[in-house]
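Trainee: missing the sequence, but the structure's below:
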């Protein structure tokens, strides 16, 4: 499996190592200005520690060919996953609904979180235990993911809400929602089920060594898109 990782300044380059060592995938970093001819099984838009606070970086991304390339790749049926700020980039590109909103109270969220699968028939969640919450790592200062009530109902009906924040028993509540996301949403996909956004990071190297559930989630994803 060949994976292209978009080179967003501030990204965690250990993601490449994880993909190669844990999943034996061919992974390479793609520069922002070199996205015209993608020949990958999957494109990943990684999290960036600089994205939240850098308007210059956001402008650079907007002025690059990235949005157009992502859209064209998606239209051709290519699989895309955006993690944390990568999720926001996919929203800004118009490939996923909603977006993250910062307020005067926005601060860094840094915590272990539990999420539950809301819809099984997607590559991201197909092999995940529906009744058992997953434990993942959340770290971002994007604000909260906002979606209108009408959009929440529509995405719910179409099975596009894939993960929700919950407590360790699987109950969804305001208290189990660490970043104030609308309807406790932690991951969604587009209607065609080939573009995915997830706020918790399932691919943090140090936590892979502690056998957190990001391994299970990514294993499901890779197996389903290559079968």
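Mentor: Noted; the coordinates are in hand. These numbers come from a predicted model, not from an experiment.

Trainee: When you work out contacts or count neighbours from here on, use the C-alpha atoms and nothing else.
Mentor: Will do.

Trainee: what sits up against the helix or strand harbouring residue 44?
Mentor: Here residue 44, judged by DSSP states H and E, is contained in strand 42-45. Residues outside strand 42-45 that contact it (C-alpha atoms under 8 Å, 6 or more residues apart in numbering): 2-6, 8, 78-83, 86-87, 89.

Trainee: now stretch 50-64
Mentor: 9-10, 32-33, 67, 85, 140-142.

Trainee: now do 6 Å
Mentor: 10, 142 (C-alpha atoms under 6 Å, 6 or more residues apart in numbering).

Trainee: helices and strands around the longest strand along the chain, which ones?
Mentor: Longest strand in the chain by number of residues, with DSSP state E as the criterion: strand 109-117. The elements that strand 109-117 packs onto, with contact taken as 3 or more C-alpha pairs under 6 Å, 6 or more residues apart in numbering; DSSP states H and E, are strand 134-140, strand 161-166.

Trainee: just checking, next helix/strand downstream of the last one?
Mentor: This points to strand 161-166. strand 185-189.

Trainee: For the helix or strand just after the strand holding residue 44, buried residues please.
Mentor: Note on strand 42-45: by DSSP H and E, the next helix or strand toward the C-terminus is helix 55-63. By neighbour count on 16 or more other C-alpha atoms under 10 Å, the buried set for helix 55-63 is 57-58, 61.

Trainee: Closest one of those to residue 74?
Mentor: residue 61 (17.7 Å; C-alpha to C-alpha).

Trainee: Check this protein for its longest helix and report it.
Mentor: Using DSSP state H, we find that the single longest helix of the chain is helix 214-226.

Trainee: Show me what that one is packed up against.
Mentor: Using 3+ C-alpha pairs under 6 Å, 6+ apart, helix 214-226 sits against no helix or strand.

Trainee: Take this one as well and set it beside the first:
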């Protein structure tokens, strides 16, 4: 069976079509856009909250999108166990919505960063990483000005103890170093899941690296994991 992906669209989203292409044309699944003013997700298996600059990032990234009509149903869907992935600005929206802990601050350099980085897969017992290997290093692009993940000490300790840190910035050989951290994120965090493990927020863009022609196919493993989780098949 084809997995049905719903891709949110806010004013200012700019990675929604990238996500659509990744799941529809590369992974061969069903996909449709869901406008921010809608109030129901409809019949979807996975929700993607894409990257971009929702509402122009006014106030702070994700702060206005969090109040979009569609977000109430996203929260319901997530709390009922539905898989939700927030990418870049989508990660920020999920934090603002309370679906994930912590906040994304300005990059430590105070500059917008757009480049390929390496991230290490820390957990494979999630709907988003079951097709990956523990310790696998992915080459994947980032493009953000506010990707510096921060949370209070006790929250960070809980994330680590629960195995909620799913991706961590690393060197190409997998070593975790300060130099490999592009934005100053605490504990080199590039992506986390909630305690129930069905909501993922990540700053790197897997939807932008699903074809060798574009320099990397490493992001495809995340979408393959979701397909395996929902449909029980490998692609």
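Mentor: Sure thing, it's come through. Just so you know, these numbers come straight off a predicted model, no measurement behind them.

Trainee: re the thing from before, so what touches the longest strand of the first structure?
Mentor: So strand 109-117 of the first structure is contacted by 130, 133-140, 162-167 (C-alpha under 6 Å, 6+ apart).

Trainee: Could you check the angle that strand makes with strand 185-189?
Mentor: Using axes from the mean of the first three to the mean of the last three C-alpha atoms, to 10 degrees, the direction of strand 109-117 of the first structure lies 60 degrees away from that of strand 185-189.

Trainee: re the thing from before, ok, and the most crowded of the contacts of strand 109-117 of the first structure?
Mentor: residue 165 (31 neighbours; other C-alpha atoms under 10 Å).

Trainee: looking at the alignment, what does that residue pair up with in the second structure?
Mentor: Alignment note (TM-score structural alignment): residue 165 of the first structure maps to residue 169 of the second structure.

Trainee: Now do the contacts for its match.
Mentor: 118-119, 180-181, 188, 190.

Trainee: One more: residue 35 of the second structure?
Mentor: residue 9.

Trainee: Could you check how far it is from residue 137 of the second structure?
Mentor: 34 Å (C-alpha to C-alpha, to the nearest Å).

Trainee: next one: residue 45 of the second structure
Mentor: Separation of residue 45 of the second structure from residue 137 of the second structure (C-alpha to C-alpha) stands at 28 Å.

Trainee: With residue 111 of the second structure instead?
Mentor: 25 Å.

Trainee: Also residue 127 of the second structure?
Mentor: Distance from residue 127 of the second structure to residue 137 of the second structure, counting by C-alpha to C-alpha: 18 Å.

Trainee: Kindly report the same for residue 44 of the second structure.
Mentor: Counting by C-alpha to C-alpha - residue 44 of the second structure and residue 137 of the second structure are separated by 30 Å.

Trainee: With residue 211 of the second structure instead?
Mentor: Applying C-alpha to C-alpha, the value for residue 211 of the second structure to residue 137 of the second structure is 17 Å.

Trainee: and if you look at residue 190 of the second structure?
Mentor: Applying C-alpha to C-alpha to residue 190 of the second structure and residue 137 of the second structure gives a distance of 12 Å.

Trainee: Same question for residue 212 of the second structure.
Mentor: Distance from residue 212 of the second structure to residue 137 of the second structure, by C-alpha to C-alpha: 16 Å.

Trainee: what does residue 217 of the first structure align to in the second structure?
Mentor: Using TM-score structural alignment, residue 217 of the first structure sits opposite residue 222 in the second structure.

Trainee: do the same with residue 47 of the first structure
Mentor: With TM-score structural alignment as the criterion, residue 47 of the first structure pairs with residue 51.

Trainee: do the same with residue 194 of the first structure
Mentor: Match for residue 194 of the first structure (TM-score structural alignment): residue 198.

Trainee: ditto for residue 144 of the first structure
Mentor: With TM-score structural alignment as the criterion, residue 144 of the first structure pairs with residue 148.

Trainee: Pull the number of nearby residues for its match.
Mentor: When neighbours are counted by other C-alpha under 10 Å, residue 148 of the second structure comes out with 23.

Trainee: show me the contacts for it.
Mentor: 104-107, 183-185.

Trainee: redo that, cut-off 7 Å
Mentor: Neighbouring residues of residue 148 of the second structure by C-alpha atoms under 7 Å, 6 or more residues apart in numbering: 104-108, 183-185.

Trainee: Repeat that for residue 196 of the first structure.
Mentor: So residue 196 of the first structure contacts 80-82, 188-190 (C-alpha under 7 Å, 6+ apart).

Trainee: Please tabulate those residues in a markdown table, including the columns neighbour count.
Mentor: Shown next, in a markdown table, are the contacts of residue 196 of the first structure (neighbours: other C-alpha atoms under 10 Å):
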| residue | neighbour count |
| --- | --- |
| 80 | 25 |
| 81 | 21 |
| 82 | 25 |
| 188 | 26 |
| 189 | 25 |
| 190 | 18 |
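
Trainee: ok, now how distant is residue 177 of the first structure from residue 161 of the first structure?
Mentor: 15 Å.

Trainee: Excluding sequence neighbours, find me the nearest residue to the match of residue 144 of the first structure.
Mentor: residue 185 (4.3 Å; C-alpha to C-alpha, 6 or more residues apart in numbering).

Trainee: Show me what that neighbour lines up with in the first structure.
Mentor: Counting by TM-score structural alignment, residue 185 of the second structure lines up with residue 181 in the first structure.
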